[in-house]
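Participant: Attaching a predicted model along with its sequence, questions to come.
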Amino acid sequence: MILSSEGPSALRVRTTSIDVDTASGMSGLLDLLPTEAPVSWLRRGEGLVGWGIAAQVHTSGSTRFSDAAKWWAETTAQADITDEVQEPGSGLVCFGAFAFADEPGESTLVVPQVIVGRRGDLAWVTTVGDVAPTLARREPPAPPKGVVFSDGALDSERWMGVVADAVARINAGDLEKVVLARDLLATASEPIDVRWPLRQLAASYPTCWTFHVDGLFGATPELLVRRERGLVTSRVLAGTIRRTGDDSRDLALAAMLAHSSKDLEEHEYAVRSVAESLEPYCSSMNVPETPFVLHLPNVLHLATDVAGVIRDTDDVSSLQLAEALHPSAAVGGTPTPVARELITEIEGMDRGRYAAPVGWMDASGDGEWGIALRSGLLDGDTVRLFAGCGIVGDSDPAAELAESQAKFVPVRDALAPGPAPTS
């Protein structure tokens, strides 16, 4: 269902090259963002940022992806596009964030008035309509003030009870795996400038994708799908252990994780669900037999990169692939329909856009969509933080609680006052 849309029916789009130094440095692109409707998708200092709203659509329900895709197809067909760069992410681009469940929740695609991109030695600016972009460092954001944290929908004890309930159902044969999430509330004494946590996250987690769309922000380590010139990739994460900060101890933990039957089982479900979802769209695929250990500042993950070649890029966009993949076993469970029903029954909260696709797409259908993990939803002076854990038959509620607390760390730390990262 399309809830609303705005913007002219025909967009005038112009992309030109700019000096790469304008968009250099770890926080260089973020330094360009004003406070007006900023969006971002960055990794290792490269990617896209934008601001202003040239057009936008809001969708909901079971047709939220297809309705958004239809709106995008109509928008790109009517647009007047001049693109001197011809790279994925140049020309007309939308940013999107989708609801996890059919109901409740609202999804959106937004076309910024200005988009600045960087890819290797290339940098560009795209304008939509008659705007003159300011490509200069903005006044830095102020840190959040007086932030206090409080329980979300469930406190720790009640959430561990929910985990124990799920373990019992798994051992009774109802399902194989379910991902259970919890939330945490952060309240400041004044409205929070989202550019502050974005800078902190980009500096602290450079190998993750730092994103912001319509109040949803974070640094996700999990790429749901990338479509680029006919090639498709998906990074699957499932199986997690908290880091200690001691290098030798963390290496031992990495070895333990790589041989953990519980975590390998959880990971296998997630990889299998992604491979099965992509297979109908691919002429060939590469699915590694064993995962690698991804080292992040706060946690270690079992990870697998699944790759494939799309049969027909004219028929299948990156957004359609994201819809086909959502929700994978990494954020839902196995079997997926049973897991989703259990999540609705016992999780005790509305996920909103948490653990759903977030990212961007260009007019050709190329794009990158991550899973909105290590994320928070900003509303004025309040941020709702999210974390989730994969539950299988031998999961321990206390250990899962500790894992969830580790997954709160990126956004929680990003809201702390301190020196702002510089480019």
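Facilitator: Received it, and whenever you're ready, just let me know what you need. Numbers count the residues shown, from 1 in each chain.

Participant: Please count neighbours and contacts with C-alpha atoms only from this point.
Facilitator: Will do.

Participant: got the residue ranges for the strands in the stretch 301-423 of the chain?
Facilitator: Per DSSP state E, counting those that start in this stretch, the stretch 301-423 of the chain carries strands over the ranges 333-334, 357-362, 367-371, 375-379, 382-391.

Participant: With distance to residue 29 and mean neighbour count as extra columns, can I get those in TSV?
Facilitator: Compiled in TSV, the strands of the stretch 301-423 of the chain are given as follows (distance: least, C-alpha to C-alpha, whole Å; neighbours: other C-alpha atoms under 10 Å):
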stretch	distance to residue 29	mean neighbour count
strand 333-334	36	26
strand 357-362	16	28
strand 367-371	18	28
strand 375-379	20	23
strand 382-391	23	24
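
Participant: ok, and here's another one to check against it:
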Amino acid sequence: MTTTVHEPTTTPELVTPGTATALLDEYRPATDRLIATPYQTFLGHGTLAELPHSNAPLTARVQDLLDEARRRTGERQPMVLGAIPFSPDAPPALVVPEHVRTAPALKSDPLIALPVPVNGNAADWQVREIPAPEEYSAAVAAVVARMRAGEFDKVVLARTLELTAPHAPDLPTMLRRLARRDPSGYTFAVPTAPGRTLIGASPELLVARRGPKLTANPLAGSAPRSADLAEDVRRAAALLESPKDLHEHAVVVAAVREALAPFCRTIDVPERPTLVRTAAMWHLSTTVTGELADPGSTTALDLACALHPTPAVCGTPTDLARQVIAESEPFDRGAYTGMVGWQNADGDGDWVVTIRCAEAEGNRLRLFAGAGVVAASSPEAETAETGAKFRTFLNAVGAAL
């Protein structure tokens, strides 16, 4: 098991062409777990040990699993990889792989720019929207009315697309398309149950830990990209000045700071957000950094659990937002808006917000997208935002609304 972890750095790394994309090409569903970050790419093969589901704290169970793997194998830095669902009562899908291969970041590999060969066995997708757009708009309107009456501040409402094809989807090809579309983001494919795979490309880092240093990158407030350059720039500039989106973003950043501050000797939160772009969306972004007060007893997963769920994927107040989500969404989120990532036995790791994703099972794909609803929200605009967010995955699978 080779699990070298590099410090995040802004210095370009010299990469032999094909080193990182080889892991992407070698991914196989069911047995493998691929997690690609802006700094390193991991491909886990097989399962050495699986995290048991129990009432014990998740962070303690993960640390026990890693300590036991270190004793059994002699490996200094065994890793746990996988996904944690949105619901705190649902079982995580975390394992220590039998073998982990590592490579530099996909974005540093020149071969990531090459197009993915077209598969001759393309799927003929049947698409069903759950809920239908008009029902989703009505749910947003109902939530906005409650917020204007002072019941709560924000809620994130999601909807799904169910894609069905005559045969099982080609997950390796989808994964390669997602990675090439946004190679600077977080690309992942992990089993979440027998016969079920979570696959996606998230732009949002929940939290990373390297020794005493932590980084969080909350995203909240979005605008669709435009193929027209002038219009794309106009949308980006408008997002930076939008009172509705700036308020939505500020709520999330304040919650992140409040959750992380107790763990930190120092914490730095910029006063104003910047912009992050993906192939489909502009997002308001704030990079929060800090130095841990006690790195020996605070792991990346400790920090992630303290943050999850942020108002960016749930709402505020959290408990009431969860209740509104359960009442308003006619489906179980599963892994969507949970977290996906890795952690080693020393507590370093990356945990990413599970968005821009789908769950694949048999001949069906279930896509997810949500929008942050505040008192100033427009039901039509939030519905359009979810449609724009679906584009990341629809383009990867060759489907359309």
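Facilitator: Nice, thanks for sending it over. Not measured: the values here are computed from a predicted model.

Participant: Got a TM-score for the pair?
Facilitator: TM-score of the superposed chains, computed with TM-score structural alignment, normalised by the length of structure 2, equals 0.87; 377 aligned residues with a C-alpha RMSD of 2.5 Å.

Participant: now the strands of the stretch 301-423 of structure 1 as CSV including distance to residue 324 of structure 1?
Facilitator: As requested, the strands of the stretch 301-423 of structure 1 are arranged in CSV below (distance: least, C-alpha to C-alpha, whole Å):
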stretch, distance to residue 324 of structure 1
strand 333-334, 15
strand 357-362, 11
strand 367-371, 12
strand 375-379, 22
strand 382-391, 21
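
Participant: Could you name the stretch from those strands that's closest to residue 150 of structure 1?
Facilitator: strand 382-391 (9.9 Å; C-alpha to C-alpha).

Participant: Kindly name the residues of structure 2 that line up with that closest one.
Facilitator: Aligning strand 382-391 of structure 1 against structure 2 (TM-score structural alignment) gives residues 364-373.

Participant: The matching stretch vs structure 1, average offset?
Facilitator: Superposing on structure 1 and averaging over aligned pairs (mean C-alpha distance after the TM-score superposition for structure 1), stretch 364-373 of structure 2 comes out at 0.5 Å.

Participant: hmm, who's touching that stretch?
Facilitator: Taking C-alpha atoms under 8 Å, 6 or more residues apart in numbering as the criterion, the residues outside stretch 364-373 of structure 2 that touch it are 140, 143-144, 154-165, 168-169, 220-221, 248, 312-313, 315, 336, 355-360, 382-383, 385-387, 389-390, 393.

Participant: Which residue ranges of the stretch 151-300 of structure 1 form helices?
Facilitator: Under the criterion DSSP state H, counting those that start in this stretch, the stretch 151-300 of structure 1 contains helices at 156-171, 195-204, 247-258, 261-278.

Participant: so of the ones you listed, which one's packed in deepest?
Facilitator: Per residue and on average, the most neighbours among the helices of the stretch 151-300 of structure 1 fall to helix 195-204, with a mean of 24 (mean count of other C-alpha atoms under 10 Å).

Participant: average gap between it and structure 2?
Facilitator: Once fitted to structure 2, helix 195-204 of structure 1 is off its aligned match by 0.7 Å on average (mean C-alpha distance after the TM-score superposition for structure 1).

Participant: Report the angle between that helix and strand 375-379.
Facilitator: 170 degrees (axes from the mean of the first three to the mean of the last three C-alpha atoms, to 10 degrees).

Participant: Mind listing what's buried along stretch 48-58 of structure 2?
Facilitator: Within stretch 48-58 of structure 2, the residues that qualify as buried are 49, 50, 51, 52, 58, counting by 16 or more other C-alpha atoms under 10 Å.

Participant: can you tell me which two in those residues are farthest apart?
Facilitator: Counting by C-alpha to C-alpha, the most remote pair of the buried residues of stretch 48-58 of structure 2 is 49 and 58, 15.3 Å apart.

Participant: closest to residue 255 of structure 1 out of the strands of the stretch 301-423 of structure 1?
Facilitator: That would be strand 382-391 among those, by C-alpha to C-alpha, at 19.7 Å.

Participant: Adding distance to residue 49 of structure 1, write the helices of the stretch 151-300 of structure 1 out as a markdown table.
Facilitator: A markdown table is the format used below for the helices of the stretch 151-300 of structure 1 (distance: least, C-alpha to C-alpha, whole Å):
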| stretch | distance to residue 49 of structure 1 |
| --- | --- |
| helix 156-171 | 37 |
| helix 195-204 | 11 |
| helix 247-258 | 34 |
| helix 261-278 | 28 |
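
Participant: related to what we said a few turns ago, show me just the buried residues among the contacts of stretch 364-373 of structure 2.
Facilitator: Buried members of those, scored by 16+ other C-alpha under 10 Å, are 140, 143-144, 154-165, 169, 220-221, 248, 312-313, 315, 336, 355-360, 382-383, 385-387, 389-390, 393.

Participant: All set, thanks.
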